[in-house]
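Asker: mind looking at a prediction? Sequence and model below.
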Amino acid sequence: MHTTGMEEYLVGGAVRDILLGRTPHEYDYAFADTVEGFICRNPSARKAGNDFSICILHGLEHAPLRGKSIHEDLLLRDFTINALALDPNGKLYAHPQAFADMRNRTLRATNPTALQDDPIRVFRAARFAADLPEFTIHPDLLQQMRDIGSSGILDQMTPERVAGELFKALHTSMPGTFIRVLQEANCLSPWFKELQGAADVPAGPLPYHRESVLVHTAQVMDQCAGDPTAVYMALCHDLGKTKTPAEVLPHHYKHEHRGEEEAWALGTRLKLSNRLMRAGMVAARQHMKCGAYPSLKAGTRVDLLMEINKHSLLESFCRLIKADCGVDHSDTMSKDREVILNVVLPDELRNKGPESGIRLREMRCVALSRIRR
């Protein structure tokens, strides 16, 4: 504890993770006082951004109790397995259902209006399901999610909060579960509407695919776990398939071009970082080329490698391709990148504007052709 002279508790996920034998990644505290009183007692504390009900002290979040006591506070939290608190003396407080749900590996809302009280909990539930894959979502929680999804409330969420849950989901052990749960709860729209209906679209013709676009996307995301950028690239790589005309299914001709537009729309809506947006767009447009990378023409390989290198995406891109196609071209692509980056224009060809770029590309193509022979 870092405060003085007030009743305070370690709450939420940190306590849950300790009880589950996991290493906590976040430590949040709740105190029995007003924000003003907290800051008065802890002058180095500051209010957190636009959320003036949260204080930051020594880099950790501190918030007033929800309700008049720790017992009321726990009843108003999001999920029972997070409705836990530990006081400075080591005394543990819990929601009445918390321990049973932890034993039974059940994700359940703390009360019937928990998601209505804060709709971001829809995405948080999907994220926790991805982070705790051994847990099952309770039917009552799933129904709450469906009710929120059909109410239109999700349209009122801010992109920053939704993106925050997505970003955390990208770091989980089973990130594909994030979209699986949102699909099951009918909550993909409006924030992930590019995947709306993806469960009803075949991922491709037999024998290459027997699953839907959504199932395939989730599977590739899971196989990219451990590399958050690759996971997001997996989320975006087949978005164009959801726009395939029905008359050509199960084929998806030129879906990579449609996918780039869909990835741009998704990233823009969520106000993602430029790098993550670009990663999704590159994944959508370029992933088809890499399954057959060794057979590509030298110019195609140069252009592909330069674009990927420009955004520092080679490792994540190769991780995506291996998950999507089952082939690993990382060594070959890394060596090819080294070859073309070592090509240097002679002095007489420099500073000639576009002509210099054209000649440099030509020289890089020649260098790749030589090593292939």
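Answerer: That came through fine. Numbers count the residues shown, from 1 in each chain.
Asker: for the rest of this, base every contact and every neighbour count on C-alpha atoms.
Answerer: Fine.
Asker: helices of the stretch 251-373 of the chain, residue ranges please.
Answerer: Along the stretch 251-373 of the chain, counting by DSSP state H, counting those that start in this stretch, helices occupy 255-269, 274-290, 298-310, 314-325, 330-341, 354-372.
Asker: dump the ones you listed to TSV, plus distance to residue 15.
Answerer: TSV is the format used below for the helices of the stretch 251-373 of the chain (distance: least, C-alpha to C-alpha, whole Å):
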stretch	distance to residue 15
helix 255-269	34
helix 274-290	32
helix 298-310	41
helix 314-325	33
helix 330-341	41
helix 354-372	55
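Asker: adding another structure so you can compare the two:
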Amino acid sequence: MQTYLVGGAVRDELLGQPAHDRDYVLVNATPSDIDRLLEAGYQQVGKDFPVFLSPQGEEYALARVERKTGSGHKGFSFAIEQVSLVDDLSRRDLTINAMARDLLTGELTDPYGGQHDLRAGILRHVSESFAEDPLRVFRVARFAARYPSFRLAVETREIMTQVTARGDLSQLSAERVWGETVKALAASAPRRYFEVLKDVGALQEWFPELEALDQVPQPAEHHPEGDAWIHTLMVLDQIQAGTTAEKLAALFHDIGKGLTPPEEWPRHVDHEITGGILLDEVRRRLRVPKEEFTLMRVVAEQHLRVHQVLAIRKPGRLLALLQAIRGTRVEQEAFFSSVLKVCQADARGRLGREATPYPPAAFLRGAREVLLGIRCSPEYAQLVASGVAGQDFAAELARLQIARLQQYMKSQAEPS
């Protein structure tokens, strides 16, 4: 039996980057070899072919080749008898992932030109069997986000476009698409993921709300960068260091603009309302977790009000906004901060405004501190001691909050 380090670990090693996952292939393994693995504490997983997890959690798989037997990314059977290392590598997606290093000798096996493509910065599929697994369209887009300086090989772009045109992407599960998307959002240039999907026609199948933003004009005085699609990508760039939820909120904050009738362009009246409604379909299609979806919806529905908060004149309206963005609850500080972070990214995701100050954030943080400070005030203590409860208590608290916000707004309006 020969053991080889394969895939991403070899690629990352050649790039001088740390390898987070180390996977191995076993070639020429006999039944006695497998017995020794099990005796050493390895656990066999996988129903279709033998894969073993070491006590350290590393994956060892028997060399195998795939045969297409059905539709989708699950429609394969596997053969493991007398499979060579080169045959095993032939089933991989990209040449840069189809290299192996012998653990005993250190020799590198590179039958498909992975080293060349690493040096040249090319994402190239290994063989025509690439088209048999539609999930690879998303995987390649994810690698484009991870390595933004790499270009897509012309022939790989063509085969990805063909897979999309055949309708194969509809066979994928929401969980697999969501998994690739989350990984792409964590990459160094997440916008590339969506740019590649759009370029090969794949955005329409799983992200039609984003596709609909292309060529949708916006008021030039507010959006000198161009259409709503370009603006969306620029907002995503602005929040590159954010959480998955923040990046998703940035990505979908303006999807309501895709429903604006052309006769109303470039204005988009009530797009925050239609955007909130569209998000229900996004959640259903992609199975978006509740935590991420909640932030996406609040940002879509409230980002304009956050931008315009300095123009609010009535403290009751300010209180309503703070309640909507979770600014009145101590335990929701992280959520409140995320809303402001995405709104700031929205304001800066415009040509020439990438580093402009964002006063609404400081104003709303100050207003939140005023509200949270009420619980330490004598007035609040008196309210609690009065025995008022239920809706009456909520109404009295709201009056106290509005009075404090009125004082705060007045102090912010006075010249320093």
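Answerer: Now that the structure is in, tell me what you want to look at. Keep in mind that what you see is a predicted model, and the values were worked out from it rather than measured.
Asker: superposed, what's their TM-score?
Answerer: The pair, once superposed, lands on a TM-score of 0.89 when counted by TM-score structural alignment, normalised by the length of structure 1; 365 aligned residues with a C-alpha RMSD of 2.6 Å.
Asker: nearest residue to the middle of structure 1?
Answerer: residue 170 (3.1 Å; C-alpha atoms, centre = their mean).
Asker: tabulate the helices of the stretch 251-373 of structure 1 (CSV), appending mean neighbour count and distance to residue 187 of structure 1.
Answerer: Output for the helices of the stretch 251-373 of structure 1, formatted as CSV (neighbours: other C-alpha atoms under 10 Å; distance: least, C-alpha to C-alpha, whole Å):
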stretch, mean neighbour count, distance to residue 187 of structure 1
helix 255-269, 21, 15
helix 274-290, 22, 21
helix 298-310, 17, 33
helix 314-325, 22, 25
helix 330-341, 16, 36
helix 354-372, 15, 46
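Asker: so what corresponds to residue 399 of structure 2 in structure 1?
Answerer: The alignment partner of residue 399 of structure 2 in structure 1, by TM-score structural alignment, is residue 362.
Asker: for its match, give me its contacts.
Answerer: Applying C-alpha atoms under 8 Å, 6 or more residues apart in numbering, we find residue 362 of structure 1 in contact with residue 299.
Asker: same thing but 7 Å
Answerer: Residues near residue 362 of structure 1 by C-alpha atoms under 7 Å, 6 or more residues apart in numbering: none.
Asker: hmm, back to that, mind checking which of the helices of the stretch 251-373 of structure 1 is nearest residue 37 of structure 1?
Answerer: Nearest to residue 37 of structure 1, of all the helices of the stretch 251-373 of structure 1, is helix 255-269, at 38.3 Å by C-alpha to C-alpha.
Asker: give me the stretch of structure 1 that stretch 260-271 of structure 2 matches.
Answerer: The aligned range for stretch 260-271 of structure 2 is 244-255, by TM-score structural alignment.
Asker: centre of the chain to the matching stretch, how far?
Answerer: 27 Å (C-alpha atoms, centre = their mean, to the nearest Å).
Asker: give me the neighbour count for residue 109 of structure 1.
Answerer: Neighbour count for residue 109 of structure 1, taken as other C-alpha atoms under 10 Å: 27.
Asker: ok, now how distant is the residue mapped onto it from structure 2 from residue 406 of structure 2?
Answerer: Under the alignment (TM-score structural alignment), residue 109 of structure 1 maps onto residue 125 of structure 2. Separation of residue 125 of structure 2 from residue 406 of structure 2 (C-alpha to C-alpha, to the nearest Å): 62 Å.
Asker: and for residue 234 of structure 2?
Answerer: 36 Å.
Asker: ok, residue 288 of structure 2 next?
Answerer: 39 Å.
Asker: just list the residues touching residue 127 of structure 2, thanks.
Answerer: Residue 127 of structure 2 neighbours (C-alpha under 7 Å, 6+ apart): residue 90.
Asker: same question for residue 253 of structure 2.
Answerer: 296, 299-300.
Asker: any chance of CSV for these, columns distance to residue 254 of structure 2?
Answerer: Formatted as CSV, the contacts of residue 253 of structure 2 follow (distance: C-alpha to C-alpha, whole Å):
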residue, distance to residue 254 of structure 2
296, 10
299, 9
300, 7
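Asker: which ones are touching residue 202 of structure 2?
Answerer: residue 164.
Asker: trace it over to structure 1, please.
Answerer: Using TM-score structural alignment, residue 202 of structure 2 pairs with residue 187 in structure 1.
Asker: now swap in residue 89 of structure 2 and tell me
Answerer: Using TM-score structural alignment, residue 89 of structure 2 lines up with residue 74 in structure 1.
Asker: part of a helix, is its match?
Answerer: Yes. Residue 74 of structure 1 sits within a helix when classified using DSSP: H, G, I helix; E, B strand; the rest coil.
Asker: distance of the aligned partner of residue 60 of structure 1 in structure 2 from residue 155 of structure 2?
Answerer: Aligning on TM-score structural alignment places residue 60 of structure 1 opposite residue 58 in structure 2. Separation of residue 58 of structure 2 from residue 155 of structure 2 (C-alpha to C-alpha): 34 Å.
Asker: to which residue of structure 2 is residue 118 of structure 1 aligned?
Answerer: Under the pairing rule here (TM-score structural alignment), the equivalent of residue 118 of structure 1 within structure 2 is residue 133.
Asker: what segments of the stretch 51-200 of structure 2 are helices?
Answerer: Under DSSP H, counting those that start in this stretch, the stretch 51-200 of structure 2 gives helices at 85-89, 114-120, 135-146, 154-165, 174-185, 191-199.
Asker: once the two are aligned, what's the mean deviation for the last one against structure 1?
Answerer: In the superposition with structure 1, the aligned residues lie an average of 1.1 Å away from helix 191-199 of structure 2, counting by mean C-alpha distance after the TM-score superposition for structure 1.
Asker: what lies in contact with that helix?
Answerer: By C-alpha under 7 Å, 6+ apart, helix 191-199 of structure 2 touches 141-142, 144-145, 148, 184, 203, 233, 236.
Asker: and with 8 Å instead?
Answerer: With C-alpha under 8 Å, 6+ apart, helix 191-199 of structure 2 has contacts from 137-138, 141-145, 148, 181, 184, 203-204, 211, 233, 236-237.
Asker: repeat that for stretch 138-153 of structure 2.
Answerer: With C-alpha under 8 Å, 6+ apart as the criterion, stretch 138-153 of structure 2 contacts 94, 120-124, 177, 180-181, 183-184, 187-194, 196-197.
Asker: in it, what counts as buried?
Answerer: 138-148, 150, 152 (16 or more other C-alpha atoms under 10 Å).
Asker: dump the residues you listed to a markdown table, plus distance to residue 381 of structure 2.
Answerer: Formatted as a markdown table, the buried residues of stretch 138-153 of structure 2 follow (distance: C-alpha to C-alpha, whole Å):
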| residue | distance to residue 381 of structure 2 |
| --- | --- |
| 138 | 57 |
| 139 | 58 |
| 140 | 60 |
| 141 | 57 |
| 142 | 55 |
| 143 | 57 |
| 144 | 58 |
| 145 | 54 |
| 146 | 54 |
| 147 | 57 |
| 148 | 57 |
| 150 | 62 |
| 152 | 65 |
